[in-house]
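K.L.:
Here's a sequence, model it:
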Amino acid sequence: MTVAPFDLSRIGRGLAFASAVDDLSTALDHSTSVVVSSPPGTGKTTLVPPIIAGRVSGRVIVTQPRRVAARAAARRLAQLDGSPIGSRVGFTVRGERQVERSALIEFVTAGVLLRRLLDDPGLDGVGAVVIDEVHERALETDLLIGLLGEVRELRDDLVVIAMSATLDADRFATVLGTDAAPTPIVTQTVPAHPLDVRYAPSPSARLDERGVTWAFLDHVARTAVDSHRGLAGNTPEADALVFAPGAREVSEIARRIRNLAPELDVRELHGQVPAAEQDAVIGGRGPADPARIIVTTSLAESSLTVPGVRLVVDTCLSRAPQRDAGRGMSGLVTGPTSRASATQRAGRATREGPGVVVRCVDERTFAAAPARPAPEIATTDLTDAALLLACWGAPGGAGLRLVDPLPTDSLNDATTVLHGLGAIDADGRATDDGRQLARVPTDPRPARALRDGGALVGGPAAAEVVALIGGELRVADGDVTSTLTALRNRRSPDARRWEQEVRRLMQFTSHAGDVRGGSDQTGLIIALAFPERIARRVDHSAGGATFLLASGTRAGLTGPLAGAEWLAVADVTRAQGRAAAGTGAVIRSAAVISESQAEQAATHLITDRVEAKFADGRVVARRERRIGAIVRSSVPVRVQAGDGGRDAIRRALEEQGLGVFTWSESAEGLRRRLALLHREIGSPWPDVSDAALLGALDSWLGPELATLATGTPAARIDLATALRRLLPWPAAADLDTLAPERLEVPSGSRIRVTYPPIDDPSARPVVAVKLQECFGWAETPRLVGGRVPVLFHLLSPGGHPLAVTDDLASFWAGPYSQVRAEMRGRYPKHPWPEDPWSTAPTRHTKRRAAQK
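P.N.:
Model (predicted):
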C-alpha cells in the first residue's frame, strides 16, 4: 500500500523555516546527520519531520524535552496534515500513547526513546531521529546524542537531525560529525519583530532564606496586570506570558492576578497541570474569548509556541537541579535566569508582531546573571543516567561521543548507589537486576522499591507509594502518608493523575494482592527506594526537629512529622531558614518508619563493629551498631590486636589524619626526600601525600596498626621505619645519591639538606652554610640526577643570612663584593678575601685556620 507523502507546501504555509527546505535537502544529499539552527517559533519542529519522512524508509522519531511539547507538536502537525492524531502523526509520552502502526512520524520525550533503545538498540523500523531543543542541554537529550552516535556506526542509513534554537550549532556539529569533519549545519534566520524591553525592579528582595518572597510575588502580579492593561489599549487581543521559577510560584502569582483583575482569563501552565488543561492553553483562544494571562514555568521558554502572546513578564528566576557534593544529595535550587534563557523568554512576545518584555529586575542585576544555563549533566543526579549507560555497555559513557563528559564526582556517587541496589557489578556492568530496573520508566531507586516492595506489601500498595514519590505530585506538609490517604479518597486535585501513574507502574510489578496500609507500608516502600535517607531524630524543639540521615547529612523538619523518632525520607534538599534548623538542608517529604523496618530496608548499610578514635594520643574504642551514619547503640570496649581492631584504627586514621602522630626529624626528612623524588621522577618512587599514605596504610604502617591496638601511644610510633617499607627495590639503593640527607661542601663539612614541604611543589632543597665554607665553589650542585639545583642560603659567621642563590659562580663574580664590604668590619676574625676563587674554604677564623 502506497502512503501519501506529506504536503509540504500546505504544512509550511506561513512558517519562516519553509525558506530553508532546499538547504536542508541539499545537506541531506551529502550527509545522514545535520544540525538545524533556527530561532524559536520559525516552524522547524513542524516542518523538518515531514521533510525527513519523505526521504527515509521507516518511521521518523522526534524527541522533545517535555511531555506537553511532544503532545502539542504532534497534534499541530496532524492538524496541518488533515489526519487524525495517531494515524500518520502520533505521540508517546509517559502514561499516554496515541500512535498507530501506520504512523510515519512519532513525537516522544527523550526518556521514552532512551528506554526504547535498551530494548531495540538497532531501532528497527526507524528511518530517522530528530532531536529537538538540544540547546536546552537536558541530560536525557545529551545521552541520546551519544547513544545514537553508536547506533549510526552500525546503521549507516539512520538519519539523525539535531535542532537548536541558539548559536551552539558548531558544538553539536562536532559531536554528531566524524573525526574527519563536523556534520553540516543548516541555519535559518528571520527578521525579528520589534521588541520593547522594559525593567521593573521590585522594591523588595526577590529571594530570602526561605526562597522566593511573598512581596516579590505581589510585585510580579501587579506588574503583569499593569503592563497588560497598558498594552491592551493598543493591542486589545494580546495575551501575556508570565514566567515564574516553579509550580508553587505560578499558583501564587496566578491567584494574585485573579484578585487584582477578575476580568482576565488567568491560566496556569506547568508540569503538574492536567494534560487537558495544558493542551487548552497551547491551543490558544477564540476571537470572542477574553484576553489571557498565562503564568508558566520554563515549560514555555522555547519548546512550545503559545499563540497570541505579545507581552512577557519575567521574574528572571529559574529553578534547576543542583547537586550538593558535600551532603551527597541533589535538589531544585532557585536562582537567576541566564541571559540566554531570558532572551528566549522575551522572544515569545514577538512571534506574531511587535512585543513587550518587562523584566522584574534592574538592568545591572540582569547584566550580572549567568550568560547561559548550566548543562543538566553537570548539576543533576546521575543515577538513572549511569544505569542506562551500564545497560548500554558503556559504563560512565566510555567510548561515547558526548557533548560533555559525565562529572567524575557525580558519577562516583551514582555508581555507589547502583552498587547498593545490586544494579551493577564491580566492573560497572549492568546486572540482571539492573537491566530489570532500567526498564521501569522511573529512577532506579523507586524502581527497586516497586520491585522489592511489591513482594512485601503487594504490587498495588507499592505502586501507589512509588507513583507519589517518583512523580511531580505535591506532598502536603511533607507528610507522604496523609497525602496518600487524600489521593486514595479522591480528596486531592492530583488524584486522577496519580491513579493514572499507579496503573502505569502496575505493568512493571508481578506481585498481586491489595495490601493497603498506613505509615508502616508507606515508610517501608520509601526506605526501600532511598535507604541512605532513613533518618533518626537527633534534636527536637518548638521550632522543629533535626534528623540525621543514614548518609551522614543533617536536615531540618517542621510540621506534623517533627515528633517522629524514625523517618523514611523521600525528598531532602538544600535550604536555609528555620525549617533547615541550621543544617543547610530540609526534609520536604517523608513518612514514619519503625526501627525494625529501617533494618529491613537498609541491610547493606547495617554495621556492628568496633569504632576507634585517637584522644590525647591514645586509642579509645566503642562497639557501635549503625545504619549508615546513624548510631543505634554504643558501648566502650578494649581494642584488640586482631583484624577488627586494626580495621577500627585504620578508619580512625582515615578520619582524623596523620596529625595524630609525632613526626620525628628523621621521619619528616625521609618523607620530604621521597616526595621530591616522586614529584620529579614519578614511578617507582612512591606518593607520600596524606591522601596516598592514608589510602595505603597496610602497605607501610601494618605492624604499627597492631601496636596501636595494644595501647601504645601514637607518639611512640617510629614513622621513619614505617616509611622505609615504601622504598622501591632495587631503586632504593639510589636514594642517598639522588636525594642525600647531607651535602659535602668545599670546607669538608657535611651540611644537612632541608627538603621542601610535601605540599609546596614550587619549593627547592635548601642548604644553609657559612659563606667561607664555599670559597672557590663555582658549580652549583644539583640533586635528583641533575634535575633540581640546590638553593644556597649563605650565612655570616654568626649564622645570619647574607645571600640566597642557586648560581654560586654568579654570586662570587657579582654580589659577593658588596657582602664583603659590609661584613669584613663586623667579622674581622674571619676571612673576606678580595679573590674568593683562590682562597681555601674554611669553617674557622683566620687565626685558627692558619694554625692548621
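K.L.:
make it CA atoms for all contacts and neighbour counts henceforth
P.N.:
Will do.
K.L.:
For the residue lying closest to residue 369 once chain neighbours are set aside, give me its contacts.
P.N.:
Spatial nearest neighbour of residue 369, excluding adjacent residues (CA to CA, 6 or more residues apart in numbering): residue 338 at 5.6 Å. When contacts are counted by CA atoms under 8 Å, 6 or more residues apart in numbering, residue 338 touches 316, 369-373.
K.L.:
could you redo the last one with a cut-off of 10 Å?
P.N.:
Taking CA atoms under 10 Å, 6 or more residues apart in numbering as the contact definition, residue 338 lies against 316-318, 344, 366-374.
K.L.:
Restricted to buried residues, select those in ChimeraX.
P.N.:
Listed next is the ChimeraX selection for buried residues among those, using 16 or more other CA atoms under 10 Å:
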select :316,317,318,344,366,369,373,374
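K.L.:
Following up with a second sequence; could you model it the same way so I can compare the two?
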Amino acid sequence: MIRHDALEALPVRGALPALHTALDTHGTAVLVAPPGTGKTTLVPLALAGLLGDGPRRRVVVAEPRRIAARAAARRMAWLLGEEPGASVGHTVRGERVVGPHARVEVVTTGVLLQRLQRDQELAGVDAVVLDECHERHLDADTAAAFLWDVRQTLRPELRLVAASATTDAQGWARLLGGAPVVEAAGTAHPVDVVWAPPARPVRPPHGMRVDPALLAHVASVVRRALAERPGDVLCFLPGVGEIARVAGRLGGLGDVEVLQVHGRAPAAVQDAVLTPGRRRRVVLTTSVAESSLTVPGVRVVVDSGLAREPRVDHARGLSALTTVRASQAAGRQRAGRAGREAPGAVYRCWAQAEDVRLPRFPSPEIKVADLTAFALQAACWGDPEAAGLALLDRPPGGAMAAARGVLGAIGAVDSAGRATDRGAALARLGLHPRLGRALLDTSGAGAEVVALLSEEAPREYGDDLAAALRRARHGGDAYAGRWRTEVRRLRANAEGARAEGRPGAEAPGRGAGERTAGLVAALAFPERVARSDGGSYLMASGTRADLPEGSVLRGAPWIAVAVADRPVGKGHARVLLAAAVDEDTARSAAASLHGERQEVRWADGDVVARRVERLGAIELAVRPLREADPARVREALLDGLRREGFGLLRWTPDARVLRQRLAFLRLRLGEPWPDVGDEALHARVDEWLEPGLGRARRRADLGRIDAGQALARLLPWASGQAGRLDELAPERVRVPSGSRVRVDYGDPAQPVLAVKLQEMFGLQESPAVAGVPLLVHLLSPAGRPAAVTADLASFWKDGYKGVRAELRGRYPRHPWPEDPAAAEPTRHTGARLRR
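P.N.:
Sure thing, here's the model as predicted:
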C-alpha cells in the first residue's frame, strides 16, 4: 500500500507539475532541490507513473555510489509499500535486485555506462535521472555526455533529468540543449553553525596524511556535541583510516552506539544506519553521506572540513587519493544533514575566517583524475578525442595523452585511438582497463587478485599482495565477503570474454598464489615492475620506490608494484602493495617496454658508448659499443661542452687573451666582431670548432683542440676587419718609458693597463683602445698597486703627492720628482739614471 502521508510530506511534490511540463515540451530538465525534499525518491516514482497519475514509464536513476543506489531503491520501495525488486529495484556492481515488472531501476553511474556501451539506445528505458550531478564524478559526467548524444542522434524521445541540491544549474541547462531549470522549495529546518577550531594550530593535510591532533580534536568535538545537543551525531571524515582512529578515541560513551559508514562498510552496517536506532548513535562517515541519504535521527553534524580527491602524477605513472580541504558546497551539503527532520546544529572544526578561503565547489574529477577508463569509454563510443562529447569541463590534453598511451600499450586502442575488439571487451568488464587487461590475459585465473586490487584492501592485510590474497581467501571479515562476490562476477565475465573468442595468455591456474599475484600486478601495471637497485627499487617507469621497514618483500630481486604513492616532498615513491616476481614474468608482462638500442651520451665526464637492453628505465644488459655512430658521438661531445663548458678545450694564454679581446670589441663596436659568450659559441659551433670536433671521440680529444686557432675562424675575415684586430684591441700598448705593456681585457667594459708609476711620467692622458680610455693601475717599484685612475692629469695634480709621500722613503733608489707631469719617464732606478 502506497504511503501517501509520507509522499505528501515531501516538498519536491510542489515542483512536479513544472517538471512534467518541462519534460513534455523540451524532453530535458535540470531539477534543483534542497536536501531532504524528496528529489531522489519521489521524482522517479512520479516520472514512472507509479503514484497513480500519468502514463507508465520505465525510469533509470543513476547514483554516484553503491550505498546511495541501494538506499534510494529501498526507500522508494518502502514508499510504495512493496518489497525491493517489485516496482523498484537496484543494480550495483555484484548485486542486482530487479524483478520482471520493475518500473524504476536505481543503478550506479558505472553500471549505466556499461549498459550504454552494450546498448546505446537504452531500449525500453523512457527516462533517465542523473542524481547528485553536482558531485562531478567522472562516470556521471561521462554518462550525461553519452545520454545527450543518444537523445540527439538515436532517441529524441528519451527524457533526461539532471538533479542536484547544489549545482551549476545554468551550466547543466546549457549542456542539455537549453533545458528548463525547475527549482523545488525546501522546508529544511534551521541549522545552527558552531565554529569549533582546534585550540592550537594543526598541520595541514598532505597526501593521505592527516594530523593526529586534528583527529583528536574532532573526537573531542563529537563528545562536546553529544553533551550540548540532542539527537544522533553524524561526523564527516576524509577516509576509512581516519574513521577508525576517531572511533578508537570515542570509547566510554555509555549507551551511545558508534557506527562506521563508508563505501567498504558491510551491507548490514549500511542498512542499520539508514533505519532509526533504539539507542543514541554517532555515525562516522566519509562523503558517501553528503548526498542522497537521509540518516534518521540525526540532529547534529560534526564536520572535520576534509575530503579526499584523486590526483595523478603523470610523470611517475602514479595515481592516488589525496586529502584536501572540503569545498563550501560540500560544507553546505554536510550541514544540511542536520536539518532534514528537525532543527539541528553543525559543528565545524575550523575557524570562521577560514571559511571564505575554501574552494566554492569540489574539483571535477575530469580535471584531476586518471583518465584511462574515460578515454576507453570515449574510444568505444566512437569519439577517441572526446571532442564531440557534451562535457561541462574538457579533459586536460596531457592526461588524455597519458591515458591513450596506456590504452595503446595494452592493445585497447589502435594507432588512430579507435577501440579494438579487445578494448570493447575491456570496457564491458566494469574494471579499470589495467585490471581488465590482467583479467583477460590470465584467462580469468587472476580473478582473485584482480578483485583484491579493484577495491582497496584493509590496511591490516599488509603490503605483500600474495599474503593479502591468502588472507582474503580465509578471511571472515566484511571485505573478504565482498571480495568473494567480486571474484565470482569477474570469473563469469572472463568466461564470457572467452566465449566471444577472446582467449587470454597462458597463466597459472587458480590457487597458484604468489606467482599469480605477481603476474596480475605486472600485467596491470607493467611500468611498475621494479628491480632492486642500491637499497631501493627502480621501476620501469624510471621512478624509484621504497618498501616499508620490515616488509617481507625486502630482498626480492624483482617486484611488481600494484599500489604506490609519492609522499609530499619525497623523491621516491612509497610501495603500499606489491608482489615478488621473477625476471621472466617482468619481461613478459612489460614486453611493450622492452628494447635494445645503442646509447652514446656524455656521462661521468666522458663519452660513453654502449649497447643497452632495457625494460623501460631498467638496464638488463650492457655491452661496450666499439664503433659508435660519429654523428651521435659528436652530439655527446657537444652535450659535454654544454654541461662542463669550453674549458674542456686547450686554452693557451694567447687563446684566453684572444677571447677577451674579441669580447671587448663586440661590446664596444658590435658587428662584425663576433659574440664569444658560451651561448653564442654553442650556437655557432659548426663554424669555429670544426674540423677538430669532427675528429674527436672522447674527452681527451677535446683537450687537444687549440681553442685559440678555433676562435680565429670567427674573425670577420670576409669584411676585411679581421686585420684591424691589433689596431683596435692591441695585446700591448707602448707607454712613455718605451715599454710595451700588456692590456688586461678581463673586464670587457673596462680594459686595464697595469704599469709602474715611473714609466708614465710626463703623460697627461690615459692611453685608449678603440676609443675607450684604459683604467691605469699605477704600480709601486715592487709591482704592487699604488693608485688607480682613468685620468692621469688629475692624478698628477691631486693624487700623486700622497703616493709620493708614502712610497719615496720605502723606495729611495727610484725617482720621485715633485712635478711628475714634466719628469722623464723611466724603467730604471734613480741610481742608474745618475750613472
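K.L.:
Now intersect the contacts of residue 338 of the first structure with the strands, please.
P.N.:
For the contacts of residue 338 of the first structure, the ones inside strands are 317-318, with DSSP state E as the criterion.
K.L.:
What lines up with residue 254 of the first structure in the second structure?
P.N.:
Under the alignment (TM-score structural alignment), residue 254 of the first structure maps onto residue 247 of the second structure.
K.L.:
what helix or strand does the nearest residue to that match once chain neighbours are set aside sit in?
P.N.:
Once its chain neighbours are removed from consideration, residue 247 of the second structure has its nearest residue in residue 258; the separation is 7.1 Å (CA to CA, 6+ apart). Take DSSP states H and E as the rule and residue 258 of the second structure turns out to sit in strand 257-261.
K.L.:
which residues in the first structure does that strand match up with?
P.N.:
With TM-score structural alignment applied, strand 257-261 of the second structure matches the range 265-269 in the first structure.
K.L.:
Buried residues, the matching stretch. List them.
P.N.:
Neighbour-count burial for stretch 265-269 of the first structure [16+ other CA under 10 Å]: 266-269.
K.L.:
one step back: per the alignment, the residue nearest to residue 369 of the first structure corresponds to what in the second structure?
P.N.:
Per TM-score structural alignment, the equivalent position to residue 338 of the first structure in the second structure is residue 327.
K.L.:
mind checking the longest helix of the second structure?
P.N.:
helix 478-499 (DSSP state H).
K.L.:
Distance from the chain centre to it, please.
P.N.:
Relative to its chain's centre, helix 478-499 of the second structure lies at 32 Å (CA atoms, centre = their mean, to the nearest Å).
K.L.:
so the following helix or strand past it matches what in the first structure?
P.N.:
Following the chain from helix 478-499 of the second structure toward its C-terminal end, the next helix or strand by DSSP H and E is helix 514-524. Alignment of helix 514-524 of the second structure against the first structure: residues 519-529, by TM-score structural alignment.
K.L.:
average offset between the matching stretch and the second structure?
P.N.:
Once fitted to the second structure, stretch 519-529 of the first structure is off its aligned match by 1.1 Å on average (mean CA distance after the TM-score superposition for the first structure).
K.L.:
Could you pull out the buried residues of that stretch?
P.N.:
519, 521-529.
K.L.:
do the same with stretch 89-99 of the second structure
P.N.:
89-92, 97-98.
K.L.:
The strand holding residue 258 of the second structure packs against which elements?
P.N.:
Using 3 or more CA pairs under 10 Å, 6 or more residues apart in numbering; DSSP states H and E as the contact test, the elements touching strand 257-261 of the second structure are strand 232-236, helix 240-248, helix 267-273, strand 281-285.
K.L.:
Out of the contacts of residue 338 of the first structure, which is nearest to residue 483 of the first structure?
P.N.:
Of all the contacts of residue 338 of the first structure, residue 483 of the first structure sits closest to residue 318, with 27.0 Å by CA to CA.
K.L.:
List the residues that contact the residue mapped onto the closest one from the second structure.
P.N.:
Matched to the second structure by TM-score structural alignment, residue 318 of the first structure sits across from residue 307. Listed by CA under 10 Å, 6+ apart, the contact set of residue 307 of the second structure reads 205, 236-239, 286-287, 321-327, 330, 362.
K.L.:
May I ask which of those has the most neighbours?
P.N.:
Ranked by the number of neighbours (other CA atoms under 10 Å), these place residue 236 first, at 27 neighbours.
K.L.:
so which of the contacts of residue 307 of the second structure hold up in the first structure?
P.N.:
Taking both residues aligned by TM-score structural alignment, their matches' CA atoms under 10 Å as the threshold, the shared contacts between this structure and the first structure, drawn from the contacts of residue 307 of the second structure, are 236-239, 286-287, 321-327, 330, 362.
K.L.:
Let me see the ranges of the helices in the stretch 451-600 of the first structure.
P.N.:
Listed in chain order, the helices found in the stretch 451-600 of the first structure under DSSP state H, counting those that start in this stretch are 459-469, 480-488, 495-506, 519-529, 595-601.
K.L.:
Please name every helix or strand in contact with the last one.
P.N.:
The reference is to helix 595-601 of the first structure. Identification of packing neighbours for helix 595-601 of the first structure by 3+ CA pairs under 10 Å, 6+ apart yields helix 444-457, helix 519-529, strand 534-541, strand 566-574, strand 606-615, strand 618-627.
K.L.:
Turn those into a markdown table, columns for distance to residue 651 of the first structure.
P.N.:
Converted to a markdown table, those look like this (distance: least, CA to CA, whole Å):
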| stretch | distance to residue 651 of the first structure |
| --- | --- |
| helix 444-457 | 29 |
| helix 519-529 | 27 |
| strand 534-541 | 23 |
| strand 566-574 | 27 |
| strand 606-615 | 8 |
| strand 618-627 | 12 |
